[in-house]
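Engineer: need coordinates for the following:
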Amino acid sequence: MMETVRTEKKDRLRRMKSREAIGLALEGDWEQAVEVNREVLRLFPDDVEALNRLGKAFMELGRYSGARSAFESAARISPYNSIAKKNLERLLHLEETARPPKQGKVVSPYLFIEERGKSCMTALEKPAGLETLGRMAAGDSVELRAKEHMLLVENQQGDYLGQVEPKLGMRLTRLMRGGNQYEAAIISVNPQDVSVIILETYRHQDTRGICSFPTDRRDERRKAYWTDALLRYDVDSDLDEDEAQVVDWRESYGDSVELTEDQEPAESLFAAKGARSGAEDDEE
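Structural biologist: Below you'll find the predicted structure:
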């Protein structure tokens, strides 16, 4: 009986510390995330999720030897763990760096859920090289920068990541110059490509009748299962499967970039899956 009580207490502590670690990551506090995940591992040395979270935190801090050790431990315990394997491959191309830790926060996925006509996923064209993409992860906030008729995507340090598909980029560039504001975050990244989600955060009164992301009702079928992955923040490689769900912008929006006012507002691209319950399920 006493043993059962002790086990239940330890399990509750693990869940509590896991939630704390996830919260710290979403705030971008990677130093403290390292410490909390280490606390979990002192009690549960074979906790693969904690090892992956620890590796992720080390990567964000540029401490690649620590990250490699954490992911190698996860891979030994769970040889088929795709998270550990993917990040070990990424680390092969990264070196220890004196570069300061990223100051940008991991974006809360709930910013991008159920925004009618205000959200869009897209795969970037002309992606950056492995040295740059290797430092990025799902959930990282990125910057949009208009350059002539192009819309470039950069990380928080100003490094080029890729270019938004020309027709979408031209449309958004024109809307940005009209006063609209947008935020963006990475939803998947690998050595060859990177996909982002773009959210309209402010619509200027001069563009109030113009939908940023017009589409058709086929997009009701496209569900953003990546939401749960961003909440965990430790499962970047799980997002590889969403390549089939990253929509070619031209497929749904057509070739026109005219900013007409009679376009049908986009249906929600994303479906919430129960925020609190989903996060707790992931931690367990």
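Engineer: use CA for all of it now, contacts and neighbours both
Structural biologist: Will do.
Engineer: what's the local residue count around the closest residue to residue 199 other than its chain neighbours?
Structural biologist: Sequence neighbours aside, residue 119 is the residue nearest to residue 199 in space, at 4.6 Å (criterion: CA to CA, 6 or more residues apart in numbering). Close neighbours of residue 119, defined as other CA atoms under 10 Å, add up to 26.
Engineer: Validate this expectation: residue 188 resides in a helix.
Structural biologist: No. Counting by DSSP: H, G, I helix; E, B strand; the rest coil, residue 188 is not found in a helix; it is strand.
Engineer: correct me if wrong: it contacts residue 236.
Structural biologist: Yes. With contact defined as CA atoms under 8 Å, residue 188 reaches residue 236; the gap is 6.7 Å.
Engineer: hey, what's in contact with both of those two?
Structural biologist: 137, 138 (CA atoms under 8 Å, 6 or more residues apart in numbering).
Engineer: could you give the number of residues near residue 259?
Structural biologist: Other residues within reach of residue 259, judged by other CA under 10 Å, total 17.
Engineer: hmm, I typed the wrong one, I wanted residue 41.
Structural biologist: If we define neighbours as other CA under 10 Å, then residue 41 has 18 of them.
Engineer: this one as well, want them side by side:
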Amino acid sequence: METLASLMALGEADTTTRQRRQLAEAAIAHATRGEWEDAVTANRELLELGPDIDANNRLGKALAELGRHAEALEAYEQALERDATNRIAQRNIERLRVLMAAKRPAANGKRRPEKAPATLFIEEMGKTGRARLINLAAPSVLAPLSAGDAITLEVDGDDLVAKVGKASIGSVEPRIAARLLKLIAGGNRYDAAITTIHEAGGELQIMIREVFTHPANFGKVSFPTQGASGPGIRPYIKGSALRYDDEDEVEEADEDSEEVEELDTTLPEYSSEPELEEELVEEP
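Structural biologist: Now for the predicted structure:
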């Protein structure tokens, strides 16, 4: 009888483990598709089976995306109660408190910044590139932003300013801006989106895509590459438009940032040292 009872207990444990795994997979899938209500449901069902720090963090993310900041804060605080060193919970609690203290809409005047279309994140040699923003806005302006948010680029004298709605969030690093400013003056147009934003506000990177080439700029490359090889167009990310940024149990490569997978496109890094302005590269 004891053996039978033990076997039954093992069977129940296996069933619960399988349920937890299926619910976790469903929660992640809903999140990557932007189905935040379904993500909330899946994570709450998972938590009914027992404590789960990752589920608390995912629940907080989903609630935050829905603008339910008080509930999101509670979910992250529950994760922190179970693990006082959990970085995901720590940084999102700080971020939510900034948001709630600001008591104002997101930078574009809507509940959440708009997301960039998935097509922006398809790398095309010479047409797409990555750049760092400098002269970043105050933390209260950056707090509502996350990887994948669409931004606009506007010329302001010698600067190429990144904006969300009417709010400036920073300027494109000078070496890249100098090239794009010439092409924009010639009639080119560009779309952009955030790829990496550090919660502490120390770094913000964007993806830029050339969406219109003026005939006057024919043969001029927006983003020259070094040692490029292979096909000219390939997917920027796999499976979805954006990585679910709080899934650090899948990849903990950078705990301090939200980001989509990095481009292979090689761009010169920003340096504080003065440099000579580069000439536009002509295609052969």
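Engineer: got a TM-score for the pair?
Structural biologist: Remark: TM-score between the superposed chains equals 0.70 [TM-score structural alignment, normalised by the length of structure 1]; 246 aligned residues with a CA RMSD of 3.6 Å.
Engineer: kindly state which residue of structure 2 is aligned to the residue nearest to residue 199 of structure 1.
Structural biologist: Matched across to structure 2, residue 119 of structure 1 falls on residue 128, judged by TM-score structural alignment.
Engineer: residue contacts, the spatially closest residue to residue 136 of structure 1 that is not a sequence neighbour?
Structural biologist: Spatially, and ignoring its direct neighbours in sequence, residue 136 of structure 1 is nearest to residue 189 (7.2 Å; CA to CA, 6+ apart). By CA under 8 Å, 6+ apart, the residues touching residue 189 of structure 1 are 133, 136, 137, 138, 195, 236, 240.
Engineer: trace the fourth one over to structure 2, please.
Structural biologist: Read that as residue 138 of structure 1. Match for residue 138 of structure 1 (TM-score structural alignment): residue 147.
Engineer: quick one: which helix or strand includes its match?
Structural biologist: Counting by DSSP states H and E, there is no helix or strand that carries residue 147 of structure 2.
Engineer: and the contacts of residue 189 of structure 1, which are buried?
Structural biologist: 133, 136, 137, 138, 195, 236 (16 or more other CA atoms under 10 Å).
Engineer: could you pull out the helices for the stretch 101-250 of structure 1?
Structural biologist: 130-133, 166-177, 226-232, 249-253 (DSSP state H, counting those that start in this stretch).
Engineer: would you list every one of the strands in structure 1?
Structural biologist: 119-123, 141-147, 150-154, 160-163, 181-189, 194-202 (DSSP state E).
Engineer: centre of the chain to the fifth one, how far?
Structural biologist: In terms of CA atoms, centre = their mean, to the nearest Å, the centre of strand 181-189 of structure 1 is set 7 Å apart from its chain centre.
Engineer: and what of the fourth one?
Structural biologist: Average the C-alpha atoms of strand 160-163 of structure 1, do the same for its chain, and the two points are 16 Å apart (CA atoms, centre = their mean).
Engineer: which part of structure 2 lines up with that strand?
Structural biologist: Using TM-score structural alignment, strand 160-163 of structure 1 pairs with 168-171 in structure 2.
Engineer: what's the mean distance for the matching stretch versus structure 1?
Structural biologist: Its aligned residues in structure 1 lie a mean 0.4 Å from stretch 168-171 of structure 2 after superposition (mean CA distance after the TM-score superposition for structure 1).
Engineer: next up, the contacts around the match of residue 138 of structure 1.
Structural biologist: Applying CA under 8 Å, 6+ apart, the residues near residue 147 of structure 2 are 193, 194, 195, 196, 197, 242, 245, 258, 259, 260.
Engineer: tell me which of those residues are still there in structure 1?
Structural biologist: On the basis of both residues aligned by TM-score structural alignment, their matches' CA atoms under 8 Å, what survives of the contacts of residue 147 of structure 2 in structure 1 is 193, 194, 195, 196, 197, 242, 245.
Engineer: farthest-apart pair in the residues you listed, please.
Structural biologist: 193 and 245 (15.0 Å; CA to CA).
Engineer: these two: which is more packed in?
Structural biologist: More neighbours surround residue 193 than the other of residue 193 of structure 2 and residue 245, with 27 against 21 (other CA under 10 Å).
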